[in-house]
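Participant: When you get a sec, could you give me coordinates for this:
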Amino acid sequence: MGISITGLSGFDTAQMVNDLMALERIPYKNLESKKTNLRSEQNVFRNINTAFSTFSTALTNLRYAADWNKLKATSSSNAVSVSSSLNVTPATYDLNVKQLATKNVVEIDASHMLDQVNAAIADPAKELKIGNYTFTEDDLNAIAELDGDEAQLKKLAQIINSKTNTEDGSNATASVLKTSSDGNFKLILNSKNTGEGPENAVSFTLGTTNIIDDSHASVINKAGKDAIVDVNGVTVTRSSNTFNDLAEEGLTFTLNSVGESKVTVGQDVDAIVKNVKSFVDAYNNLISLVKTNLSKPADDSKMNPLQGDSLLKRIDSQLYSIFNSIVDTSGGKAWMEQIGLSIDKGVGKASLMTGKITFDEAAFKDALVANPQKVIDLFAKNERAADPDNGIKADPGGIITQFTSIMSSYTSTVNGMLSNKITGYDSEIKMIDDRLDHMDRRLQMTEARLKLQFSTMETMLSTLNNQKDWLTSQLESLNKSK
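Facilitator: Down below sits the predicted model:
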């Protein structure tokens, strides 16, 4: 670092050095500004590259005919609900639910039930058993040691419920019901499964005696019922309210109430509309980024640095051209505006054009229902190469097919135009960084040289001032001696 002597000459030489260095740094600062602008422009292309990636994902969901032929099962009423897998085929089912499947319900008075518990305690040879579960001695003692019918029944119900879903467990769920304000209680048993068959009924025995006996006054046994439903005029019964073997594999019906319903297996229009919306949103986001950076600023004194960029113009033009393509479909020539998608429809002034797609969902659904294959072809028709020998012309395919075919030319990491553009900025920014490093070293040397020069000047001026003072004192001495 150079020596700096300030003030001997009467001048602020440090400030003079700073002012001179400020002038020297102007080219450096201009280069820094250029680097900042290049970074900003590069970020624009990075964002556009990301938008292209999102757009590519949206295209994938509409690219193949299979994406349009996914089916969905719907029910016309709450009497029946339906679910389907992806492999079902179109069909219609008219259902008339006449009876729901119910569980076997058993109501046992507290006194009768607890008599069975006490009998099992008194005679261990008589096993108390519900379904496949045999009450243990500990179970029975845990019930008996409690006071009152309510407490004992609740303990009994707790043991039954703890074994409902075990392999060697009960075939019922239990609850306790207070039937009067006088403190009368009942044990309520519901069979684990619905249906009429004995395999679906509650089984409760003491030794060889069936506790659940319809003839016993303390027991009410309501048998379970099978579901009964007419399907396209044919009566069908099942022990369950869920039918997964009624029609084809992958179609499951659930009966909710008595009543009629029409179940239709058809094209999943809602899923298709959702995918088209994603396509529209991704396109609009992409074109908005392009248009914003191509457009002239509202302030005439300013200029958009990418206003005339050739790559942005190419993207803008190509996206617009493909979207407005006329496609030869199975239903004749078709274009997007016919099915409810349009760009700047009715806008006559260039300054008001956004380049964005508007999506008329109702018009699209109408077109899809009227001629689904025509709509599918418009979006997803395959590309076809020319075959002059057989008189076959080239066909670029549907709109999504065309968009997909150009995608790699922009986004490929090897030779994509956007990737090359971004890499080009990296190279230019690196060159600027190298120049900035070189200029910074030169500026440091210039500042050191200026400080040394001004320091030398201060020293010389100091010497001259001393000589002046000596001469002045000599002259004054001579004058006094006369």
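Participant: from here on, contacts and neighbour counts on C-alpha atoms
Facilitator: OK.
Participant: ok, now which ones touch Cys70?
Facilitator: Small correction: residue 70 is Lys, not Cys. Going by CA atoms under 8 Å, 6 or more residues apart in numbering, Lys70 touches Leu86, Gln267, Asp268.
Participant: now, which of those sits nearest Asp300?
Facilitator: Nearest to Asp300 out of those is Asp268 (CA to CA; 50.9 Å).
Participant: Give the other helices and strands that the strand or helix carrying Val105 contacts.
Facilitator: For Val105, the element it lies in under DSSP states H and E is strand 103-109. Helices and strands touching strand 103-109, by 3 or more CA pairs under 8 Å, 6 or more residues apart in numbering; DSSP states H and E, are strand 185-194, strand 219-222.
Participant: now the angle from it to strand 185-194?
Facilitator: For strand 103-109 against strand 185-194, the angle by axes from the mean of the first three to the mean of the last three CA atoms, to 10 degrees is 160 degrees.
Participant: how about Thr205, secondary structure?
Facilitator: Under DSSP: H, G, I helix; E, B strand; the rest coil, the three-state class of Thr205 is strand.
Participant: For the comparison step, fold the sequence that follows:
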Amino acid sequence: MSTMRITGLSSGFDTDQMIKDLMKIEQSRVDTVVAQKVKVDWTIESYRETSNVLRSFTDSYFDVLKPTTNLRSASFFDVYAAKLTAGGVTNSAITADPLAGATATTVSFESITQLATKDSWKSQGVTGDFSGDSDPTFTLNLTTINDAITSGKNTFKFSFDGVEKTITLDGGYVGLDGDPLVDGSPQFTTELTSKLNTAFGTGFSASVVDNRLVIGNSESAHEMKISGDLIGELGFTANQTNYLNVNETILGAFNLAGDQSFSINGVDFTFSETTTIKDMMAEINNSNVGVLISYSTISDGFTLASTQTGEAFNIDLRDANGNVPDGSGNSFLETALKLDTTGRTAGQNAIFSVNGVQTSRASNTFTLENVQYTLNQTYTEVDAINVNITADNTDTIIENIKDFVESYNKIIDDISGKINEKALRDFQPLTSEEKEALSEDEVKLWEQKAKAGLLSNDPILSKILSDLRTVFYEPIDGLNISMKDIGISTSSNYKDNGKLVIDEAKLKDALVNKTDQVIELFTKQSSTTYSDTDRATRKSENGIAYRVYDILQDNIRTTRSSSGKKGFLIERAGVKGDTTEFVNEMQKRIKEYDSRIADLLDSLSSKEESYYRLFGNMESVLSQMDSQFQAFLGQLGG
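Facilitator: Presented below is the predicted three-dimensional model:
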């Protein structure tokens, strides 16, 4: 709340102005600290600008998800390209990918007789017909069904392959010889069969087996679902389907008590009756026996497939007695999972003819003379598929390297510019009053000069620049090739601050004739990990790309090291979107300045009050003196 004051009545002084003038001295102390805080804010911005430049550089040239632009990947240096034709026309039956060490060559595939496949055992109709409650204590009873129908619960909803219809039962069912059990009532099952066939067409049948109502269809692999009022009396549960519930136990799903055993590829499996189907499949899949098992509601069946193609990886499946399930036995594999040789498609090798030689491979993807081939389809045409490997990608790689060097040189410009920039001491942050006296353009120009030199000789930026310079001329352990040997070197002009220059002719020659060495020069990776304390060994063993990447990570890493620290620039000034945005070394200084400014403002307010009290006292004294003087004059006049 502002205070209204009436001053100078006795003295005639402009007390407010006098106090404002006196307070300017005090305000200047606040302005000085505010200016210091503003400089810290600007410094944070400048640090973050550099962090963003380094992060963008990292994303462009060191992203593992982009191998063709990732300098740490051999794919960046794929000089050789493959062209596949048959009879002069591009052919897609084969895919060819030149790898490190590839050379110019031509390969002919005369035929692809068969592709490599996985061994697969498939079943269907596991659950078979649609059955009601398997609870042995439940009893289907005509009296119970009739009573429910009489009370109005005479319908249920039945869904067949997604088409739902309401089935209405007439009731009044009588068992044979008055027996209330449904087993002895063809009247009930005959009516239910008729109702289902009328609703959905022919093929349905209703029967009672082991005290369970069974609804069947002459065709397999149909989805059936039941719901509604009457289902409880019929022995079904709400929304029950005819497909296997993988969360059910072996006992509940297959009505099999006791342990169930079998072996896959020589590994024995035993599951208790309380094991769920889901857990059984998970144990098999996690056992590393080279197979995967799954259940499909579409086919209502299991699929047991090898994880790799080829005859060598065919599945050796045997029941508890060591027999291969062929459909004639009564093992768990055959009766419950319905897996047997009748549903098996054995895995096979790929068979093809290359350069006149018939050969085979377990996989459709294989390597010949440092070229990775993938067979996509069979091929038996007259014209052979010719694969021509040539150094067609050289120019593209050179352009990518030039882009890298250009981006790298911009970083050198950015960092060296900030380190070498001189501060303009005559230009300090403007106060609010000073900004009001200037135009917007004048303020921008002033602040541009005031920001100069904020990171002059900064130790973090200086170290980044120094580390980057050493990357390109220090030798790499185990290699007899350098960056200079492939046409990339640092500029001889000291004013360039270590920028890179390229001899394109020399670089092209190295890419074509020393491909493997060039790849090693960039992508060689030390056995010493990034988190290891022995950084000197890691640096000496690392190739150029890993050296540069390590320097970038040292400074902009947002993950914490074993000591709990993030990158140097991140610790110093933070980064937006991370906890360091508000918790970093520079923010601590900001908080200190905020505290000092608050204290100074409190002191400023107290000082202003003291001045007003001082002048107020003076006014009181002058007023008293004036009163006394007027009284004295009055006495003289008397």
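Participant: Scan the contacts of Lys70 of structure 1 and report the most crowded one.
Facilitator: Using other CA atoms under 10 Å as the neighbour criterion, Gln267 leads those with 19 neighbours.
Participant: quick one, what contacts the residue nearest to it when sequence neighbours are not counted?
Facilitator: Residue nearest to Gln267 of structure 1 in three dimensions, not counting chain neighbours: Leu71, with 4.5 Å by CA to CA, 6 or more residues apart in numbering. Leu71 of structure 1 makes contact with Leu86, Asn87, Val88, Thr89, Pro90, Val265, Gly266, Gln267, Asp268, according to CA under 8 Å, 6+ apart.
Participant: now with 10 Å?
Facilitator: Leu71 of structure 1 makes contact with 84-90, 264-269, 271 under the criterion CA atoms under 10 Å, 6 or more residues apart in numbering.
Participant: and the residues you listed, which are buried?
Facilitator: Burial by neighbour count, 16 or more other CA atoms under 10 Å: within those this picks out Ser84, Val88, Thr89, Thr264, Val265, Gly266, Gln267, Asp268, Val269.
Participant: For the aligned residue in structure 2 for the last one, give its distance to Asn400 of structure 2.
Facilitator: The alignment partner of Val269 of structure 1 in structure 2, by TM-score structural alignment, is Thr394. The span separating Thr394 of structure 2 from Asn400 of structure 2 equals 10 Å under the rule CA to CA, to the nearest Å.
Participant: residue ranges for the strands of the stretch 1-150 of structure 1, please.
Facilitator: Per DSSP state E, counting those that start in this stretch, the stretch 1-150 of structure 1 carries strands over the ranges 71-75, 80-84, 91-99, 103-109, 128-130, 133-134.
Participant: Let me have those in TSV, adding distance to Glu361 of structure 1 as columns.
Facilitator: Compiled in TSV, these are given as follows (distance: least, CA to CA, whole Å):
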stretch	distance to Glu361 of structure 1
strand 71-75	19
strand 80-84	25
strand 91-99	25
strand 103-109	46
strand 128-130	59
strand 133-134	60
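Participant: picking that back up, deepest of the helices and strands packed on strand 103-109 of structure 1, which one?
Facilitator: Highest mean neighbour count of those: strand 185-194, a mean of 22 (counted as mean count of other CA atoms under 10 Å).
Participant: matching residues in structure 2 for that strand?
Facilitator: Under TM-score structural alignment, strand 185-194 of structure 1 corresponds to no residues of structure 2.
Participant: against structure 2, where does the strand holding Val105 of structure 1 fall?
Facilitator: Under TM-score structural alignment, strand 103-109 of structure 1 corresponds to no residues of structure 2.
Participant: What is the burial count for Ser9 of structure 1?
Facilitator: Other residues lying near Ser9 of structure 1 total 16 when counted by other CA under 10 Å.
Participant: Likewise for Ala385 of structure 1?
Facilitator: Neighbourhood size, Ala385 of structure 1 [other CA under 10 Å]: 12.
Participant: and the closest residue to it other than its chain neighbours, how many neighbours?
Facilitator: Nearest residue to Ala385 of structure 1 in three dimensions, chain neighbours excluded: Ala394, at 4.7 Å (CA to CA, 6+ apart). Look at Ala394 of structure 1: counted by other CA under 10 Å, it has 12 neighbours.
Participant: I'd say Ala394 of structure 1 and Asn382 touch.
Facilitator: No - judged on CA atoms under 10 Å, Ala394 of structure 1 makes no contact with Asn382 at a distance of 11.1 Å.
Participant: if we can go back for a sec, who's in contact with the match of Val269 of structure 1?
Facilitator: Neighbours of Thr394 of structure 2 in contact, by CA under 10 Å, 6+ apart: Phe77, Asp78, Val79, Tyr80, Ala81, Asn400, Leu507, Lys508, Asp509, Leu511, Val512.
Participant: Try it again at 8 Å.
Facilitator: Listed by CA under 8 Å, 6+ apart, the contact partners of Thr394 of structure 2 are Val79, Tyr80, Lys508, Leu511, Val512.
Participant: give me the element the fourth one is part of.
Facilitator: Meaning Leu511 of structure 2. Per DSSP H and E: Leu511 of structure 2 is located in helix 504-513.
Participant: Quick one: the helices in the stretch 251-400 of structure 1, in order.
Facilitator: Secondary structure of the stretch 251-400 of structure 1 (DSSP state H, counting those that start in this stretch): helices at 269-294, 310-323, 361-370, 372-380, 399-411.
Participant: Include distance to Thr36 of structure 1 when you put those into TSV, please.
Facilitator: Below are these laid out as TSV (distance: least, CA to CA, whole Å):
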stretch	distance to Thr36 of structure 1
helix 269-294	17
helix 310-323	20
helix 361-370	44
helix 372-380	42
helix 399-411	24
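Participant: Most tightly packed of those?
Facilitator: helix 372-380 (a mean of 23).
Participant: in structure 2, what residues pair with that helix?
Facilitator: Mapped onto structure 2 using TM-score structural alignment, helix 372-380 of structure 1 spans residues 515-523.
Participant: Alright, I will stop here.
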